[in-house]
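Asker: here is my input, please return the structure:
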Amino acid sequence: MRNQPQPPFNFLLGHILSVAKVAQTIPFDVHPHILVSHIHRFYNLGPFFVFDTWPISRDKVLVIADPDLAVQVAQTRSLDKHPALTDSIRHIVGAQSLILTSGDEWKRMRNIFNPGFSSSHLMNVLAGVIVDEGIIFCGKLSRVTETGELVRLEEIATELTVDVIGRVVLDMEFHAQTAENELVSLFRESVRLTKTFSSLNPFTNLNPIRPIRAWWCAKKMDRYLEKVLVKRFASLEDDAPTRKKNRKHIIDLALEEHIKENNGEPVDIRAADDSFKRMAIDNIKTFIFAGHDTTSSTICYIFYLLSQHPDCMAEVRREHDEVFGVEVDMAAERIKQSPHLLNKLPYSTAVIKEVLRLYPAASTIRRGDANTPITVDGITYPTESFLVWIVNHTISRRADIYPNPDDFQPERFLSDDIPKDAWRPFEKGPRNCIGQELAMLEMRIIIVLAARKFDIVGAYDERGRLVGRGKAPDTVYGDRAYQMLIATAKPRDGMPVFVKRAK
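Answerer: Below you'll find the predicted structure:
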């Protein structure tokens, strides 16, 4: 590590003093990628740097803070996912998750699910399903306007994303938005039981009850989803004469690909072989996790930032009036009739992209190997033995890539000035996010349905008085709604907001 860029190093304590010097300038509970971005800026580090994580762990980390280097390790060659990721989220998504598998197993599962997540299939067949769930979401917000209560927007948005996944993947109604739901409760409990890497206390993750509780939640989620799958497979078998004609949901298309793998041999859909059922359960959990990961958080930040930038909100509303007409309540029906109207929203799409730039929900951690070094200015550096971390947050906060990087400026995405590989909230290369088209479609639909109806205003002043955070640093880049690590990057305190009817 000695010949590589890094923060100041102490021969006895490693990088802990350098990291602590930066950590004391920001809130203690920030997401680790925020800490890394502050280290990068504070020490004026370049396109990559290394640091050790002792005494929190024994990993040596190679931080990728440059789009060209990200291409080298994720696109030109694609490093395998790091085992630390498995240790962190396997209890949530399962061992056969697309996130955690690699090699031939991953390729097989990706091929099985790809047809259901294609942009044309989602737009032409499933947009109306998302609209239906979005109407329920707006109904919940409408009721909040009547009570005037302070609510956590992240909870409401997560319930929305769970219901959307249930509908588009399984054609099942989880009713997470309208009633207590066992799956949502178990999922949230599993997320709370995830190991944390932001605490400087090495004993935080040593609670002996945590792994037992996580195992129990995983088993309960599996049993819940197995019942759902059996019910779905039974309905498919009952509708066998018309199944192929009407097949449209992601699990149906995945089953079709599975049948092709069996050379077209008949499959007992009611029973479904155990291997397919296990794989399906783990990846349904993965899709729910991804909705919790990216979509729900981004929906929160979209409305939070638009409320702070009324000129941007005005432009969003003007665009929606132009595309969908001034009768706000007709937007849902117009999307159902002509879903391709959603492709005529350049400014709204720019807003979503800018939110994902400022608040990326995730990064990717890879395992370095001897065959995949990185090259900077003609000099080659090894990745072997390193945890290679492509930190989207750090790339997105570089002023040489994004001028005024800490400012909300959606119009930057209306030009071609951004380097093609700099914006990567869904990662790039063969291991990119399979659900990115669904996420973007869902977010565009929700912004169309809700932006002209509601003013959603962050309520961190009120929340701060309730919890009493003392004199410690309370903002990141002047922002109270910073991201915390709760399995993934989530808005602080669940994004407390007040919801009012739009004027």
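
Asker: going forward, measure contacts between C-alpha atoms and count neighbours the same way
Answerer: Noted.

Asker: what kind of secondary structure is the residue nearest to the spatial centre of the chain in?
Answerer: Nearest to the geometric centre of the chain sits Thr294, at 2.2 Å (CA atoms, centre = their mean). Here Thr294 is recorded as helix under DSSP: H, G, I helix; E, B strand; the rest coil.

Asker: hmm, it is touching Ser363, no?
Answerer: No. Assessed by CA atoms under 8 Å, Thr294 is found out of contact with Ser363, at 11.0 Å.

Asker: for this structure, which segments are assigned as strands?
Answerer: According to DSSP state E, the chain carries its strands in the segments 48-52, 60-64, 151-152, 364-367, 374-376, 379-381, 387-390, 454-458, 483-486, 488-491, 496-501.

Asker: can you put those in JSON lines and add mean neighbour count and distance to Asp87?
Answerer: As requested, the strands of the chain are arranged in JSON lines below (neighbours: other CA atoms under 10 Å; distance: least, CA to CA, whole Å):
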{"stretch": "strand 48-52", "mean neighbour count": "21", "distance to Asp87": "19"}
{"stretch": "strand 60-64", "mean neighbour count": "22", "distance to Asp87": "17"}
{"stretch": "strand 151-152", "mean neighbour count": "18", "distance to Asp87": "29"}
{"stretch": "strand 364-367", "mean neighbour count": "22", "distance to Asp87": "12"}
{"stretch": "strand 374-376", "mean neighbour count": "14", "distance to Asp87": "26"}
{"stretch": "strand 379-381", "mean neighbour count": "11", "distance to Asp87": "27"}
{"stretch": "strand 387-390", "mean neighbour count": "25", "distance to Asp87": "14"}
{"stretch": "strand 454-458", "mean neighbour count": "22", "distance to Asp87": "34"}
{"stretch": "strand 483-486", "mean neighbour count": "22", "distance to Asp87": "15"}
{"stretch": "strand 488-491", "mean neighbour count": "26", "distance to Asp87": "14"}
{"stretch": "strand 496-501", "mean neighbour count": "21", "distance to Asp87": "31"}
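
Asker: please give the structure of this sequence too, so both can be compared:
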Amino acid sequence: MPHSPIPTPKGRRLSGHLAEFKQNPLDCMIRWHREFGDIVNFRIFSQNFYLLNHPDLVEQAITEQQDVFVKIYDPQKPKGLQLFMGQGLVTSTGPLWNQQRRLLQPVFQRRNILTLQPEMEKAGAQLIERWRQFEPGAEVEISKEMLHLALEVLTNTMFGTSVLDRVDEIAPALDVCLRYAAATVLNPLDPPLWVPTRRNREFKRALATLDAVIYGMIDERAANPGQYNDLLHLLLSSTDPETGAGMSRRQLRDEMATLFVAGHETSANVLTWTLYYLARYPKVMARLRAELRSVLNGGVPTADQIEQLPYTKAVLFEAMRLKPAVALIIRKVERDTSLQNYPLKAGSLAMVSIYNIHHHPALWENPEAFDPDRFLGQKVSKYMFLPFGIGPRFCIGNQFATVELTLLLAMLAQHFDFALCSDQEPEHDMAVTLRPKGGLKLSVRAIN
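Answerer: Predicted coordinates for the structure are as follows:
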């Protein structure tokens, strides 16, 4: 059967689709999906891209041809997230990735995660106490507050320390690193890091800030081992079951840098968008609060009770469907291949649009509606709903995130009402993770 040509938007001769894509990558991908269908070919200068918008294409690429669709990985020429995550679990590949996955897998077992629940509860209680000092109906910058909350949970559970006194350093540094990483993937003509441009100097300063925090934690723990019940202790004591080797200091730094992004940036965005939808749909909030009242009676959920909150989880899942924390997965096409009847060229980059799949009108009934019921009483295909990725590189921290998000949402929803400060839906800001552009303010009122 002859190959079918892949639909391609009209672009410019030299730069291809750079101008249109750079203006707002996510909105551009949404529009291309609507206009051209489930697979779209585009180009930025000499770099060729394929946009994949359907679960069948994802299954063929990520699962059936995982040796062809590979992570972008060159430790000699780091790109994207490698520039500040190094060779952590998200960015590494091959034997190193296999070794790190084996080392980290026991750390994220459910029994270990449940021992960290008191620290999650403590961070939530501190935020609740602080919010109770606000005037009723105060306008609160929710996205900033959730970033601080998730960072406090992360550093207390993972690394046995609080960094709230340095959060105004860490949060902007992470933002700079994420935006820089995204730009290096999307524009192949960006100057290399050694060229002293303003953006390169800004990135190096941000990276130095993060390194100072992370190496400071590592060195402090090495000097004062003591008795700890956190993931840094488990990382320091972990050994490869096959070789008996532990992690080097640099590898430990890379894994901690990875956890900083994967462990707090994503959770903060999920909570931000969830609270936005609860403010927008009071009937959903009322039903959520009824479940919490029935199961928890005003308390904080125990490990067993977290499993008894199906509607609470459905609310979180629906928020993750509509606003996936990571809206895009990128893989390099290692050799010429095909998906369905479409030819794909070696050296191209395949972009799996989680956002477009989560909004696909052929997969979801009324896909733009916020409807948690779609996650109750029915199993959703793993290729239709991808908040934690897919395939062998499925997010290792998915259970940690689920426990954290369920616990914190249950706490916040029992203590506060949320109302919109604006009728205008927030614009998208995609810098690796999906945030509300310019932040998100909600009116917050204590209810008990």
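
Asker: name the nearest residue to the residue nearest to the centre of structure 1, ignoring sequence neighbours.
Answerer: Leaving aside its chain neighbours, Thr294 of structure 1 sits nearest to Ala361 (5.2 Å; criterion: CA to CA, 6 or more residues apart in numbering).

Asker: any idea which of the strands of structure 1 gets closest to Phe187 of structure 1?
Answerer: strand 483-486 (12.1 Å; CA to CA).

Asker: where in structure 2 does that closest one fall?
Answerer: Mapping strand 483-486 of structure 1 onto structure 2 (TM-score structural alignment) gives residues 428-431.

Asker: please compute how far that stretch lies from its chain's middle.
Answerer: Taking CA atoms, centre = their mean, to the nearest Å, the mean C-alpha location of stretch 428-431 of structure 2 is offset from the chain mean by 12 Å.

Asker: how much does that stretch stray from structure 1?
Answerer: Compared with structure 1 after fitting, stretch 428-431 of structure 2 deviates on average by 1.9 Å (mean CA distance after the TM-score superposition for structure 1).

Asker: what's that stretch in contact with?
Answerer: With contact meaning CA atoms under 8 Å, 6 or more residues apart in numbering, stretch 428-431 of structure 2 is reached by 24-27, 175, 178-179, 182, 327, 434-437.

Asker: which among these count as buried?
Answerer: Buried members of these, counted by 16 or more other CA atoms under 10 Å: 25-27, 175, 178-179, 182, 327, 434-436.

Asker: quick one: which two of the residues you listed are the most distant?
Answerer: Checking those with CA to CA, the most distant pair is Asp27 and Asp175, at 20.3 Å.

Asker: where along the stretch 351-500 of structure 1 do the helices fall?
Answerer: With helices called from DSSP state H, counting those that start in this stretch, the stretch 351-500 of structure 1 shows them at 392-396, 436-450, 460-467.

Asker: how much space separates Cys312 of structure 1 from Ala450 of structure 1?
Answerer: Per CA to CA, to the nearest Å, Cys312 of structure 1 is found 15 Å from Ala450 of structure 1.

Asker: then Arg366 of structure 1?
Answerer: In terms of CA to CA, Arg366 of structure 1 sits 38 Å off from Ala450 of structure 1.

Asker: which residue sits closest to the equivalent of Pro425 of structure 1 over in structure 2, ignoring its sequence neighbours?
Answerer: Mapped onto structure 2 by TM-score structural alignment, Pro425 of structure 1 lines up with Pro387. Leaving aside its sequence neighbours, Pro387 of structure 2 sits nearest to Pro324 (CA to CA, 6+ apart; 5.8 Å).

Asker: contact partners for that neighbour?
Answerer: 270, 354-355, 387, 434.

Asker: one more time with 7 Å, if that's ok
Answerer: Contacts here follow CA atoms under 7 Å, 6 or more residues apart in numbering; on that basis Pro324 of structure 2 touches 355, 387, 434.

Asker: identify the single longest helix in structure 1, thanks.
Answerer: If you go by DSSP state H, structure 1 has its longest helix at helix 209-238.

Asker: buried residues in that helix?
Answerer: 210-211, 214, 217-218, 221-222, 225-226, 228-230, 232-234, 236.

Asker: excluding its backbone neighbours, what's nearest Phe42 of structure 1?
Answerer: Val22 (7.3 Å).

Asker: how about Ser348 of structure 2?
Answerer: Closest to Ser348 of structure 2 by CA to CA, 6+ apart is Asn48, at 4.9 Å.

Asker: ok, now which ones touch the one you found?
Answerer: Taking CA under 7 Å, 6+ apart, we find Asn48 of structure 2 in contact with 42, 348-349.

Asker: try 8 Å this time
Answerer: Per CA under 8 Å, 6+ apart, neighbours of Asn48 of structure 2: 41-42, 347-349.

Asker: give me the aligned partner of it over in structure 1.
Answerer: Aligned against structure 1 - with TM-score structural alignment as the criterion - Asn48 of structure 2 pairs with Lys60.

Asker: buried set for stretch 444-462 of structure 1?
Answerer: Quick answer for stretch 444-462 of structure 1 (16+ other CA under 10 Å): 444-460.

Asker: just stretch 371-391 of structure 2 next, same as before
Answerer: Buried-residue list, stretch 371-391 of structure 2, by 16+ other CA under 10 Å: 371-372, 374-375, 383-391.

Asker: cool, and stretch 338-351 of structure 1?
Answerer: 339, 342, 345, 347-351.

Asker: kindly report the same for stretch 106-113 of structure 1.
Answerer: Neighbour counts over stretch 106-113 of structure 1 (16+ other CA under 10 Å) mark 106, 109-110, 112-113 as buried.

Asker: would CSV of these with distance to Leu150 of structure 1 be doable?
Answerer: Formatted as CSV, the buried residues of stretch 106-113 of structure 1 follow (distance: CA to CA, whole Å):
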residue, distance to Leu150 of structure 1
Trp106, 43
Met109, 42
Arg110, 41
Ile112, 43
Phe113, 39
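
Asker: ok, those vs Phe137 of structure 1, which is closest?
Answerer: Nearest to Phe137 of structure 1 out of these is Phe113 (CA to CA; 27.0 Å).

Asker: just give me the match in structure 2 for that closest one.
Answerer: When structure 2 is aligned by TM-score structural alignment, Phe113 of structure 1 is paired with Leu104.

Asker: test my guess that that match contacts Ser237.
Answerer: No. If you go by CA under 8 Å, Leu104 of structure 2 and Ser237 don't touch, sitting 10.9 Å apart.

Asker: for Glu265 of structure 2, which non-adjacent residue is closest in space?
Answerer: In space, Glu265 of structure 2 is closest to Leu147, 6.6 Å off (CA to CA, 6+ apart).
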